[in-house]
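>>> Would you be able to build a 3D model of this:
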Amino acid sequence: MNSLRQRQTTVQTATQEVHDDPVTTQVLRRLHYYHELDDWQKDNHFIRSGYVKETSSYRECLKSLTYLHNESMNIYTHLIPSSIVFWSVLYYINYVLTEYDNYLGIWEKLNFLQFATACTFCLFMSSAFHTIKAHSHKVSKFGNQLDYFGIVILISCSLISIILFAFYDHPFLKYFFVVLTAVFGTICTVLTLDPHFASVEYRKFRATMFIMFGLSGALPILVGFYMWGFQHTKERSGMIYLILEGVFYIFGAVLYAGRFPERLTGIDKEEFLKNPTPGMFDIFGHSHQIFHVFVVIAAFCHWKALVQCYHFMHQYILTV
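Below you'll find the model as predicted:
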């Protein structure tokens, strides 16, 4: 009995210390459960806690960078890479990448840089959106459109970067695939501007659209099979890395659309309202975070493919 009383006293003391700490109390006041949100903020009911409620303040949104909530990992998994990608690529192409005697001019480096710029833009727009999404409904919708636009830009520039190197010796096909990619990118951009596109109902459609746009990059590969055969196309296009890139993108998008693994911890709505409890994946490990990590890995795979295309172009295409 004395032992039980001691444990109760310890818990009460610890709880009181937490609430007496002004910093901890301030953070606790900022975070909310899913059912406490305004309707426009409700998106994934499997994530039950850790929400920053509408702030109507950019300053408060920026302050959210300093404490842990359920968007923190969504922010930093893209903010940190976006801060280093461009400068890393710039250093690599100037000090590490082999410059061949048959160097074709500044456009080669610009091709690397356009991919790096697109990657930086996409990752930064993503982290910016997740930072300001609690500001207001209007700001969240605009930020969401920028996020999707960043994805379109990254996919477009990724495909074009490979095409420019892999089809260098076939100008007609090169420009045909570049224009085709630009057309697909424009269509996707127009769709992202539709107010309904960011709604919960369009979640699976969004994932499918981006997957299909990315898979359009298989068309140049198939043409390569017809023209050069499997082995030559594999080396010319960096195909193994492109396949890995596609696997990470698609798997991440499927998890995002299916809200896995957080759906494994879903509970009955009435039960949750009676006794609100955090979910296992609210702060770490939910589908959107996994998708973000896979996007970064996929971008690195694309970089490896692009470097391979560069070397193949100089060692084989330009020596014929």
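
>>> CA only for contacts and neighbour counts going forward, please
OK.

>>> in whatever helix or strand residue 139 lives in, what counts as buried?
Assigned by DSSP states H and E, residue 139 falls within helix 137-166. For helix 137-166, the buried set under the neighbour-count rule, 16 or more other C-alpha atoms under 10 Å, comprises 137, 139-166.

>>> next helix or strand past it?
Counting by DSSP H and E, the next helix or strand C-terminal to helix 137-166 is helix 171-192.

>>> Which helix or which strand is home to the residue nearest to the spatial centre of the chain?
Centroid-nearest residue in the chain, with C-alpha atoms, centre = their mean: residue 292, separated by 3.9 Å. Using DSSP H and E, residue 292 falls within helix 287-315.

>>> From the contact counts, what lies against that helix?
The contact analysis (3 or more C-alpha pairs under 8 Å, 6 or more residues apart in numbering; DSSP states H and E) places helix 287-315 against helix 72-95, helix 137-166, helix 230-237, helix 239-258.

>>> can I get the ones you listed in TSV with distance to residue 40?
Listed next are the helices and strands packed on helix 287-315 as TSV, based on distance: least, C-alpha to C-alpha, whole Å:
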stretch	distance to residue 40
helix 72-95	19
helix 137-166	6
helix 230-237	44
helix 239-258	19
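
>>> follow-up on the earlier one: ok, for the residue nearest to the centre of the chain, nearest residue in space, not its chain neighbours?
Nearest non-adjacent residue to residue 292, counting by C-alpha to C-alpha, 6 or more residues apart in numbering: residue 77, 6.4 Å away.

>>> Next, the contact list for the residue found closest to residue 131 once you drop the neighbours it is linked to in the chain, please.
Closest residue to residue 131 apart from its sequence neighbours, by C-alpha to C-alpha, 6+ apart: residue 61 at 6.0 Å. Residues in contact with residue 61 (C-alpha atoms under 8 Å, 6 or more residues apart in numbering) are 55, 131-132, 134-135.

>>> Please give the structure of this sequence too, so both can be compared:
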Amino acid sequence: MPRVSLSFPSAHSFGPVRLLLNRLLPSLPHPVRDTSVPPLFREPHILHGYRPVGLPWRCYVFSLFQVHNETLNVWIHLLAGVCVALRFTTFVLFRGGGILGLRLQGPEGQGLSLDLASLPLVLYVFSSLTYLSCSTAAHLLQSHSELAHYSLFFLDYVGVAVYQYGCALTLYLYSSEPAWRHHVKGEVFLPAAALLACLSCASCCFAKLYYRRPYPLHRKLCQVVPTGLAYFLDISPVAYRLATKNWASNSALPLHGLQVMLFMLAAFFFSCPIPERFSPGKYDIIGHAHQLFHLLLSLSTLTQQEALFQDFLSRRAGLVREFGEEPLLLACASFPCVALCSAVTALTMRRRVQTRVRKEQR
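This next block holds a predicted model:
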């Protein structure tokens, strides 16, 4: 295997850093053309920048610092995860005392009690970090092998399902209006959101496993339709507020409106390979549709987090009184159930991949 140095945009600007990395990190092979990797690892209209398949795991880990067609996909969600964590930390420290769920109680400040009103927000932040972390790992490491490719993207779909239900839970509890809950039968909303999150994970795993390149149109529909239905259900309490309330009356509403716009744009670029469809090879490293999808989805998440912070602060005091302690606990307890169901689906699909790979290797 040839030994080559890592690729950086400017050798003159980053010369000392590049020299240090070359000494500390293993040398990596140059990215290759699409014809040099199996069809499974190719993306439509992306011709260059693929990492060779079958390298040691450390090569894919250290390819975080190499320029290839997944570099920006990885870094966008990695940095978004850091931003989510840092913003939540600053919010806890300066605005949301006791938000981590435990606070001192008693006449002499002894003992601990659960701050139930803040628990859904903690679960939402956890769900955001989950999907961003799973996506980062999938795009960074998926080129290792066929089994790794399938397994990591199944994990990515688990992260998406967890995030979907995390959104549904917090939007229902913090951002919904009593009139909306009465109209849509609020007791049905969370079970339906949980079902659609699990269905979204299962359908994406199924589409990934059973369709081979060149992918037919119904593969994309199998991914987009359940995920789209989940989003439209999850966002319905916000849509009601946006349609019935004066946006100037609440600081969270413009943020919710911006989040919807950013998510719709992200969904467009996820569904359509634009701009690379019109200039194959030109946007291999920077500017292809999946990078734009990652960027817009990350901005959507950060915007939604800010909106939920505002809703949380305005509704925290009366949340337990409005919903009741037991329903709140039950709603929060449903979150790990959705995560477990999605994980079991992904593991089941992974076993089928293992069986297929063994048969193909005989």
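
>>> where does the TM-score land?
Once superposed, the chains reach a TM-score of 0.75 (TM-score structural alignment, normalised by the length of the first structure), with 278 aligned residues with a C-alpha RMSD of 3.4 Å.

>>> any idea which element residue 359 of the second structure lies in?
Under the criterion of DSSP H and E, residue 359 of the second structure resides in helix 325-361.

>>> And that helix, what does it pack against?
Counting contacts by 3+ C-alpha pairs under 8 Å, 6+ apart, helix 325-361 of the second structure is packed against helix 119-141, helix 146-174, helix 186-210.

>>> Report the inter-axis angle for that helix versus helix 146-174.
170 degrees (axes from the mean of the first three to the mean of the last three C-alpha atoms, to 10 degrees).

>>> Now helix 325-361 of the second structure: buried residues?
For helix 325-361 of the second structure, by 16+ other C-alpha under 10 Å, it's 328, 332, 334-335, 338-339, 341-343, 345-346, 349-350, 353.

>>> Same question for stretch 231-246 of the first structure.
Those would be 233-239, 241-246, for stretch 231-246 of the first structure by 16+ other C-alpha under 10 Å.

>>> Same check on stretch 8-17 of the first structure?
Within stretch 8-17 of the first structure, no residue qualifies as buried by neighbour count (16+ other C-alpha under 10 Å).

>>> just stretch 294-307 of the first structure next, same as before
Neighbour-count burial for stretch 294-307 of the first structure, counted by 16+ other C-alpha under 10 Å, picks out 294-307.

>>> what range in the second structure does it sit on?
Using TM-score structural alignment, the residues of the second structure aligned to stretch 294-307 of the first structure are 296-309.

>>> average offset between that stretch and the first structure?
Superposed on the first structure, stretch 296-309 of the second structure shows a mean distance of 1.2 Å to its aligned residues (mean C-alpha distance after the TM-score superposition for the first structure).

>>> Quick one: distance of that stretch to the chain centre.
Its chain's C-alpha centre and that of stretch 296-309 of the second structure lie 12 Å apart, by C-alpha atoms, centre = their mean, to the nearest Å.

>>> Please list the outside residues in contact with it.
Stretch 296-309 of the second structure is contacted from outside by 76-77, 80, 83-84, 121, 125, 128, 170-171, 174-175, 251-253, 255-256, 258-260, 262-263, 265-266, using C-alpha under 8 Å, 6+ apart.

>>> sorry, back to before: what's near enough to touch the residue nearest to residue 292 of the first structure?
Residue 77 of the first structure makes contacts with 127, 289, 292-293, as judged by C-alpha under 8 Å, 6+ apart.

>>> Kindly reformat the buried residues of stretch 294-307 of the first structure as CSV containing distance to residue 19 of the first structure.
Conversion of those to CSV gives the following (distance: C-alpha to C-alpha, whole Å):
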residue, distance to residue 19 of the first structure
294, 38
295, 39
296, 39
297, 41
298, 43
299, 44
300, 44
301, 47
302, 48
303, 49
304, 50
305, 53
306, 53
307, 54
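
>>> Pull the contacting residues for residue 134 of the second structure.
Residue 134 of the second structure makes contacts with 152, 155-156, 159, as judged by C-alpha under 8 Å, 6+ apart.

>>> any idea how far residue 254 of the first structure is from the aligned residue in the first structure for it?
Under the alignment (TM-score structural alignment), residue 134 of the second structure maps onto residue 125 of the first structure. Taking C-alpha to C-alpha, to the nearest Å as the measure, residue 125 of the first structure falls 21 Å from residue 254 of the first structure.

>>> How about residue 21 of the first structure?
From residue 21 of the first structure to residue 254 of the first structure the distance is 42 Å (C-alpha to C-alpha).

>>> more neighbours, these two?
Set side by side, residue 21 of the first structure and residue 254 show more neighbours around residue 254, with 18 against 10, by other C-alpha atoms under 10 Å.

>>> doesn't residue 207 make contact with the more buried one?
Yes. Between residue 254 of the first structure and residue 207 there is a contact under C-alpha atoms under 8 Å: 7.3 Å.

>>> that older thread, can you select the buried ones among the contacts of residue 61 of the first structure for me in PyMOL?
Per 16+ other C-alpha under 10 Å, the buried members of those correspond to this PyMOL selection:
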select buried, resi 131+132+134+135
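
>>> Spell out the secondary structure type for residue 46 of the first structure.
The three-state assignment at residue 46 of the first structure reads coil, by DSSP: H, G, I helix; E, B strand; the rest coil.

>>> Number of residues surrounding it?
Burial of residue 46 of the first structure is recorded as 22 neighbouring residues (other C-alpha under 10 Å).
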